[in-house]
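Asker: Need coordinates for the below:
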Amino acid sequence: MNPKHLKTYLSIFVVLVFSMSMFAQIDSKKKTVLIQAEENENDSLDASPTIPSKPLFSGDLGGLGTPKETPSLKMPKKEFSMFEQEEFGNPGELYVDRLKKHENSIKQSEGLGTKGSKVDVFFGNHRTKSKHVRVLYRDYGLEDGDLVRVSVNDEIIEYRVSLTNSFKGFKIELKEGINVIEFLAINEGYALPNTAHFRIVDDNNNLVASDLWALSVNVKGTVHVIKE
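Answerer: So this is what the prediction gives:
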């Protein structure tokens, strides 16, 4: 082979080798470079409680220092109450107990209690020339549900009547002689005993008889009106 041709071939070979080396370097630069990730504490899923950060400033800043921790407040074991501390088997007993106390206070303030008569009471004989009379009655104390039965000459006129603070009653025709009017205490209400004020007036509204009673249960108060 001609020496000149050989030199030319060698030159071309060197150029090709150099070119291939350059392309290899460029291609290697295009490959993705993997960077190992560093573990970040803020990204952790740790469920441990967060520690509050310290204040930026400490010490006294014109009277505004680091806030102090609020001391824990211990609640009292028992709540304050105006009532006596009592224990009951059920709430209903508390209600009944207070109701009894209230009832007793009413009895004391009204002068009531065990003063009701245990025997029948007679309110006397009263005379009139009137043909008719009106029999009136009312509760002179508390309207506490007192009940009475009223009869005239053994005939029941009011079988079960509730006493109020206002007078109520009925008109009757008198027979010649003695007319027996009876008031029977059916109960004593919640403020013992059964208390009432009765009045008997004639046709001209003149007072024939008037009195008060305080009776126990099943005790009678009787008044006689004699027609002349």
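
Asker: contacts and neighbour counts: CA atoms only from here.
Answerer: Noted.

Asker: Wait, a strand at residue 143?
Answerer: No. Using DSSP: H, G, I helix; E, B strand; the rest coil, the secondary structure at residue 143 is coil, not a strand.

Asker: and it, what does it touch?
Answerer: Contact criterion C-alpha atoms under 8 Å, 6 or more residues apart in numbering gives 163, 164, 165 as the residues in contact with residue 143.

Asker: Is the second one located within a strand, as I assumed?
Answerer: No. Secondary structure assignment (three-state DSSP) places residue 164 in coil, not in a strand.

Asker: Can you verify my assumption that it contacts residue 148?
Answerer: No. With contact defined as C-alpha atoms under 8 Å, residue 164 and residue 148 do not form a contacting pair (11.3 Å).

Asker: Those two: which has the busier surroundings?
Answerer: More crowded of residue 164 and residue 148, by other C-alpha atoms under 10 Å: residue 148, with 26 against 19.

Asker: That one and residue 159: what is the separation?
Answerer: Relative to residue 159, residue 148 is positioned 8 Å away (C-alpha to C-alpha, to the nearest Å).

Asker: For the comparison step, fold the sequence that follows:
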Amino acid sequence: MKKLLIVLILFSISLSAQIDKKKQVFNLQLSNPFESNTSTNSSSSLPSLQYKSVLDKDDNYLKKYSVLNNTSTSKSILEDNKDFKNPGDELKDNLNKKLHDKPIDESFKSNQFLGQFSTKAKYIKIVCRDHEYPDGDRVRILVNDVVFIPEILLEAASKEYYLDLSKGFNKIEFLALNQGSSGPNTAAFRVYDDKGNLITSNEWNLTTGVLAKIVVVQDDSPTLEEDKKE
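Answerer: The predicted structure follows:
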């Protein structure tokens, strides 16, 4: 009987201990990683990322990537090529040389008589050109005060004109219409008979509105040799 009582007491004690053990509360302390103190400490240990927004108004940042401020050390081919010449400058130099070689003399401002010549030809050929650097000189040809050729642009290449002669005096005048890019109006001319023989050749230097004149006398009367042949 005593043994049974002892067993019951021990069983009661063991059962009470298990119930108390089940009622025991465990308090776990968990740290919040998002608290301010913790985040401050953790941020110092993490690497920071440097970046710029395209909306940031940072002048230095914009200048760094701007093509406008990208200075290149390469030079233009025009700067490297020192032998390059502008055609316009060459033309200007030639015109200045012409002006230097042909100053405007007082004789260029008055009409010029270039001689009188006789021929039995029925017509003559007039050949004229600019004997200096062509700069746009223009002339007019008059025959016995009547316009024969209204306007001729004098160039480096010769131009030919044929004129039927009247019996007697044929006054041929060359009127300078301008002085081109630089004065004076310069021209060279030759006159041939109907057989290709040279009658006369000359040059003129005229200012605008001035005339150069020759006289060709057409005489179709037979010569002494022709009378003997008849």
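
Asker: care to give me the TM-score?
Answerer: The TM-score (TM-score structural alignment, normalised by the length of the first structure) is 0.65; 174 aligned residues with a C-alpha RMSD of 3.3 Å.

Asker: Which contacts among the contacts of residue 143 of the first structure does the second structure share?
Answerer: For the contacts of residue 143 of the first structure, the contacts that are reproduced in the second structure, applying both residues aligned by TM-score structural alignment, their matches' C-alpha atoms under 8 Å, are 163, 164, 165.

Asker: Now which residue in the second structure aligns to the second one?
Answerer: Alignment note: residue 164 of the first structure maps to residue 155 in the second structure; criterion TM-score structural alignment.

Asker: what about residue 29 of the first structure, which SS state?
Answerer: When the structure is split into helix, strand and coil by three-state DSSP, residue 29 of the first structure lands in helix.

Asker: Check the burial of it by counting its neighbours.
Answerer: Burial measure for residue 29 of the first structure: 9 neighbouring residues, criterion other C-alpha under 10 Å.

Asker: quick one: contacts for it?
Answerer: By C-alpha under 8 Å, 6+ apart, no residues touch residue 29 of the first structure.

Asker: got it, and residue 162 of the second structure?
Answerer: Contacts for residue 162 of the second structure were tallied using C-alpha under 8 Å, 6+ apart; they are 123, 124, 125, 126.

Asker: Look at it and tell me its secondary structure.
Answerer: Three states are possible here, and by three-state DSSP the one that applies to residue 162 of the second structure is strand.

Asker: How about residue 10 of the second structure?
Answerer: The assignment at residue 10 of the second structure comes out as helix when based on three-state DSSP.

Asker: I'd like to know how far it sits from residue 25 of the second structure.
Answerer: 25 Å.

Asker: residue ranges for the helices of the first structure, please.
Answerer: 3-30, 91-110 (DSSP state H).

Asker: Give me whichever of those is most buried.
Answerer: When the helices of the first structure are scored by mean count of other C-alpha atoms under 10 Å, the highest mean neighbour count falls to helix 91-110 (a mean of 12).

Asker: Same list, the kept ones among the contacts of residue 143 of the first structure, but as TSV with distance to residue 178 of the first structure please.
Answerer: Listed next are these as TSV, based on distance: C-alpha to C-alpha, whole Å:
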residue	distance to residue 178 of the first structure
163	26
164	29
165	29
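
Asker: Next up, the contacts around the equivalent of residue 186 of the second structure over in the first structure.
Answerer: When the first structure is aligned by TM-score structural alignment, the residue opposite residue 186 of the second structure is residue 195. Taking C-alpha under 8 Å, 6+ apart as the criterion, residue 195 of the first structure is in contact with 139, 140, 141, 146, 188, 212, 213, 214, 215.

Asker: Per the alignment, name the residue of the second structure opposite the first one.
Answerer: By that I understand residue 139 of the first structure. Under the alignment by TM-score structural alignment, residue 139 of the first structure pairs with residue 130 in the second structure.

Asker: For burial, what's the neighbour tally of the nearest residue to its match once chain neighbours are set aside?
Answerer: Sequence neighbours aside, residue 187 is the residue nearest to residue 130 of the second structure in space, at 4.4 Å (criterion: C-alpha to C-alpha, 6 or more residues apart in numbering). Other residues within reach of residue 187 of the second structure by the criterion other C-alpha under 10 Å amount to 24.

Asker: Please tell me how far residue 187 of the second structure sits from residue 179 of the second structure.
Answerer: Taken as C-alpha to C-alpha, the span from residue 187 of the second structure to residue 179 of the second structure is 11 Å.

Asker: try residue 228 of the second structure
Answerer: 52 Å.

Asker: Give me the more crowded residue out of the two.
Answerer: When neighbours are counted by other C-alpha under 10 Å, residue 179 comes out ahead of the other of residue 228 of the second structure and residue 179, with 20 against 8.

Asker: Pull the number of nearby residues for the nearest residue to that one once chain neighbours are set aside.
Answerer: Here the nearest residue to residue 179 of the second structure in space, its sequence neighbours aside, is residue 185; by C-alpha to C-alpha, 6+ apart that works out to 4.5 Å. For residue 185 of the second structure, the neighbour count with other C-alpha under 10 Å is 29.

Asker: wait, what's in contact with residue 185 of the second structure?
Answerer: The neighbours of residue 185 of the second structure, taking C-alpha under 8 Å, 6+ apart as the test, are 137, 138, 176, 178, 179, 204, 205, 206, 207, 208.

Asker: 7 Å - rerun?
Answerer: If a contact means C-alpha atoms under 7 Å, 6 or more residues apart in numbering, then residue 185 of the second structure has 137, 176, 178, 179, 205, 206, 207 as its contacts.

Asker: Including distance to residue 114 of the second structure, could those go into JSON lines?
Answerer: What follows is the contacts of residue 185 of the second structure, written out as JSON lines (distance: C-alpha to C-alpha, whole Å):
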{"residue": "137", "distance to residue 114 of the second structure": "20"}
{"residue": "176", "distance to residue 114 of the second structure": "15"}
{"residue": "178", "distance to residue 114 of the second structure": "20"}
{"residue": "179", "distance to residue 114 of the second structure": "20"}
{"residue": "205", "distance to residue 114 of the second structure": "12"}
{"residue": "206", "distance to residue 114 of the second structure": "13"}
{"residue": "207", "distance to residue 114 of the second structure": "16"}
